[in-house]
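> Predicted model, plus sequence, below.
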Amino acid sequence: MNDQLTILQTAAVALLKQLIATPSFSKEEDKTALLLETFFTGRQIPVQRIGNNVIVRNKHYDPGKPTLLLNSHHDTVKPNPQYTRDPFAPDVEEGKLFGLGSNDAGGCLVSLAASFLYFYEHKGPYNVIFAATAEEEISGTGGIELIINDLPPIAAAIVGEPTQMQMAVAERGLMVIDCVSHGKAGHAARNEGENALYKALKDIEWFRSYQFDRVSDLLGPSRMNVTVIETENKAHNVVPAVCKFVVDTRINECYTFEEVLEIIRAHVDSEVLPRSTRLRSTSIALDHPLVKAGSKLGRTYYGSPTTSDKALMPFPSLKMGPGDSARSHTADEYIYVKEIEDGIALYIQLINEVQNG
């Protein structure tokens, strides 16, 4: 295995350098999708392309067997304005591979791709499918959500995100809420009207101070933060009739989105309009074969405060990958080459444990 592992590690790093050098902002991932397609077709592996999503199946795929999905994304955010390096230059210095998307989630993506290659010709008890997906950074509908119905039934998934190869077994849900406070316009000099901004402040204070009762052992309490506020009029002497504000809501697995909305509407006077209820909190059972295999390999588990494509998967999924979440979206982003090499080896061990369990 050592020679094969070295070849896979080298191929993965080379692929990541190509991906870094190719801009792939969300909804603009066609060129990196082509790179990934070529990576597999060049190895005589048939590719299914749906939009900017690239899907490959193990050689001896058997619909009668359970299927393990390996998934990560190949889109990136725009470069942080504080970059001091060329974000598209895949330079290696002191063991660090620099470049936009190197850590989030390029290192995970190529590590899972290499792990798929390792199992491509195996005839184990599980099928293995690899899916490189688009639009994860914007929670778009053209990514994992687009291909779910084209995948076979999935028994479980490994979602590649930078977790230092520890196991994120739960994720907070994300619900963005638009709130609208209504008043009545009037002339500020005559103290006329009903100030919608002042009415909004009362509700904002409630969002700031409210504490949810149910606290998760993995994710802690649910939280709400008001992040944007605006009025429609721009004149200084007009009392605003409408004030809008946005609430970023991070919800643990103890509450449904519907329960949270019910609580909010019972306490505020503003209109409460959720933008989406797609990105729900998720968790995988601690006795699931993936988690048990990871524990056997010395991996720890935790609850993740961030969301990923895991939130859109209607089957058990474990978030785990090389790199560090703290580096994501930062200037001069990087991942250690050794993190990728070790990540591939550990992914292979993890999948072997599940296959042999």
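Received it, and whenever you're ready, just let me know what you need.

> rest of the way, CA atoms for contacts and neighbours
Fine.

> quick one: Glu341 is in a strand?
No - the assignment for Glu341, made by DSSP: H, G, I helix; E, B strand; the rest coil, is helix rather than a strand.

> quick one, helices of the stretch 251-357 of the chain?
257-267, 289-296, 337-356 (DSSP state H, counting those that start in this stretch).

> can you list contacts of the longest one?
Around helix 337-356, the neighbours that count as contacts under C-alpha atoms under 8 Å, 6 or more residues apart in numbering are 5, 9, 12-13, 95-97, 107-108, 111-112, 114-115, 118, 124-126, 165, 289-290, 293-294, 297, 321-323.

> and if you look at stretch 30-42?
By C-alpha under 8 Å, 6+ apart, stretch 30-42 touches 15, 18-19, 22-24, 46-47, 49, 52-54, 56, 74, 132.

> try 10 Å
If you take C-alpha atoms under 10 Å, 6 or more residues apart in numbering as the criterion, stretch 30-42 is touched by 11-12, 15, 18-25, 44-56, 74-75, 110, 113, 117, 132-134.

> ok, now stretch 84-95?
Against stretch 84-95 from outside (C-alpha under 10 Å, 6+ apart): 14, 16-23, 78-80, 96-102, 331-339.

> picking that back up, now the buried members of the contacts of helix 337-356.
Buried by 16 or more other C-alpha atoms under 10 Å: 5, 9, 12-13, 96-97, 107-108, 111-112, 114-115, 118, 126, 165, 289-290, 293-294, 321-323, out of those.

> another one to put next to it:
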Amino acid sequence: MVFCPDGLDQDSAVTRTPTTREWLDRLVAFDTTSRNSNLDLIEDVRDWLKGRGIESWLAHNPERTKANLFATLPAHDGSTQGGIVLSGHTDVVPVDGQTWDSDPFKLMERDGNLYGRGTCDMKGFIATALAMVPEFQTQARRKPIHLAFSYDEEIGCMGAPTMLAEFADRGIRPDGCVVGEPTSMQVVVAHKGINVFHCKVHGRAAHSSLTPMGSNAIEYAARLICHIRDLADAYKANGPFDKFYDVPYTTMTTNLIQGGIALNTIPDLCEFSYEFRNLPDMKPVEIQATVKRYVAEYLLPRMQAEYPDARIDIVDGGAAPGLDASEEAAITQLARALTQDRQIRKVAYGTEAGLFQALNIPTVVCGPGSINNAHRPNEYVPLEQLAQCEGFLRNLGQALTEPDAKG
């Protein structure tokens, strides 16, 4: 789909210069809920960039139903090395079961705010970055600016790794990255890691009047869930702690469970999912090892004493590493200088920033809108925040014209 304002033919629409608001209207209209394809949006952006002489490459999912987009606006001398990545995800969360005052996939302005699914998280940042492209092209920058737009961030940062995996082969070595998640245009230098696991407890079915003949999958799943809660309580009581987080310790929680077929039947299967959000300096593999050790040394032997073929399967459901940006990094110093924000902010929610940092690309998080408005009905971004983001990106590009630009 190519956005075409009234009175313009398609060719003009591809090459014209949409405003941030027009871009946001354009992006919100694509229903890129994570269960859907994002290709219409990605291809629309790719075609518009191509109309301005900017080539993009796409990194698809295995089914080729979704794609990441990466594009480079070279430095004034044509160089594509170094520079800053402006990163955002194109997928949004569902609106199912939510009560909206307007169509969530049609941009609506009320009281200085723009409403629609994804306006805050995080199409507002993408819209601003795209609206700034023509201005970026006029700057005599010594460093390039890169655009990185991903898929499936909302379901565990599943899309960006397929793009980042190509960086080495393509010789892409950015100096820094700004992930534009909603932070009210304040600088976030750290966030927790997210780790999701799916567990299946396999027991043995029996009539409930013959309880000793079965092995109750629900009851053993409950023991494991309680152990996970005990671990969570220990982190809450004993740390380690980081006072700069709103929740200053690692958390663990079980959020989905199902099992059983009838009231009078011992269940042979119980499935549940749990997650933990670790402080960046804690190793997820060591946290998960405590769960596996409990299963191997305590829980499974008890189950197999009742039913030798009992088993407990735990599989990874996705993970995103935490972020812990250095205050000495050029991108951190640049972001702080541009926002005049010196406060240390660390958040419990996850982003793709840790994925960039894992490639030794210094990264910070800074974007328009408040995380408190993300995922909710009547999601919105203030027009004032979009204007601040425009100024931030304009000044970021200008900073890359300086002789000692390192960002």
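In hand now; what should we look at? Not measured: the values here are computed from a predicted model.

> Can you give me the TM-score here?
Here the TM-score for the pair of chains, by TM-score structural alignment, normalised by the length of structure 1, is 0.87; 349 aligned residues with a C-alpha RMSD of 2.7 Å.

> which stretches of the stretch 1-150 of structure 1 form strands?
Using DSSP state E, counting those that start in this stretch, the strands of the stretch 1-150 of structure 1 run over residues 48-50, 53-57, 67-73, 92-93, 96-98, 127-133.

> Filter the contacts of stretch 30-42 of structure 1 down to the buried ones, PyMOL style.
To isolate the buried ones among the contacts of stretch 30-42 of structure 1 in PyMOL, judged by 16+ other C-alpha under 10 Å, type:
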select buried, resi 11+12+15+18+19+20+21+22+23+24+25+45+47+49+51+52+53+54+55+56+74+75+110+113+117+132+133+134
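
> can you pull the contacts of the alignment partner in structure 2 of Val176 of structure 1?
In structure 2, Val176 of structure 1 lines up with Val196, judged by TM-score structural alignment. Residues near Val196 of structure 2 by C-alpha under 10 Å, 6+ apart: 156, 252-254, 273-277, 315-320.

> Compare these and tell me which has the most neighbours.
Arg277 (25 neighbours; other C-alpha atoms under 10 Å).

> doesn't that one fall inside a strand?
Yes - assessed by three-state DSSP, Arg277 of structure 2 belongs to a strand.

> Verify the stated contact: Val272 of structure 1 with Met175.
No - using C-alpha atoms under 10 Å as the test, Val272 of structure 1 is too far from Met175 to be in contact (11.7 Å).

> Using TSV, lay out the strands of the stretch 1-150 of structure 1 together with distance to Tyr347 of structure 1.
What follows is the strands of the stretch 1-150 of structure 1, written out as TSV (distance: least, C-alpha to C-alpha, whole Å):
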stretch	distance to Tyr347 of structure 1
strand 48-50	23
strand 53-57	17
strand 67-73	10
strand 92-93	23
strand 96-98	20
strand 127-133	12
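
> Out of the ones you listed, flag the one nearest Tyr255 of structure 1.
strand 67-73 (26.9 Å; C-alpha to C-alpha).

> which residues of structure 2 does the closest one align to?
Mapping strand 67-73 of structure 1 onto structure 2 (TM-score structural alignment) gives residues 83-89.

> measure stretch 167-178 of structure 2 end to end?
End-to-end distance for stretch 167-178 of structure 2, by C-alpha to C-alpha, to the nearest Å: 17 Å.

> same deal with stretch 129-139 of structure 1?
22 Å.

> gap between that stretch and the chain center?
Relative to its chain's centre, stretch 129-139 of structure 1 lies at 8 Å (C-alpha atoms, centre = their mean, to the nearest Å).

> equivalent range in structure 2 for that stretch?
Going by TM-score structural alignment: stretch 129-139 of structure 1 matches residues 146-156.

> Aligned against structure 2, show me the partner of Val337 of structure 1.
Matched by TM-score structural alignment, Val337 of structure 1 corresponds to Leu383 in structure 2.

> Please apply the same query to Tyr302 of structure 1.
By TM-score structural alignment, Tyr302 of structure 1 lines up with Arg345.

> if I pick the residue nearest to that match when sequence neighbours are not counted, what's in contact with it?
Spatial nearest neighbour of Arg345 of structure 2, excluding adjacent residues (C-alpha to C-alpha, 6 or more residues apart in numbering): Val188 at 5.0 Å. With contact taken as C-alpha under 10 Å, 6+ apart, Val188 of structure 2 is in contact with 179, 181-182, 323-325, 332, 335-336, 341, 343-347, 363-367.
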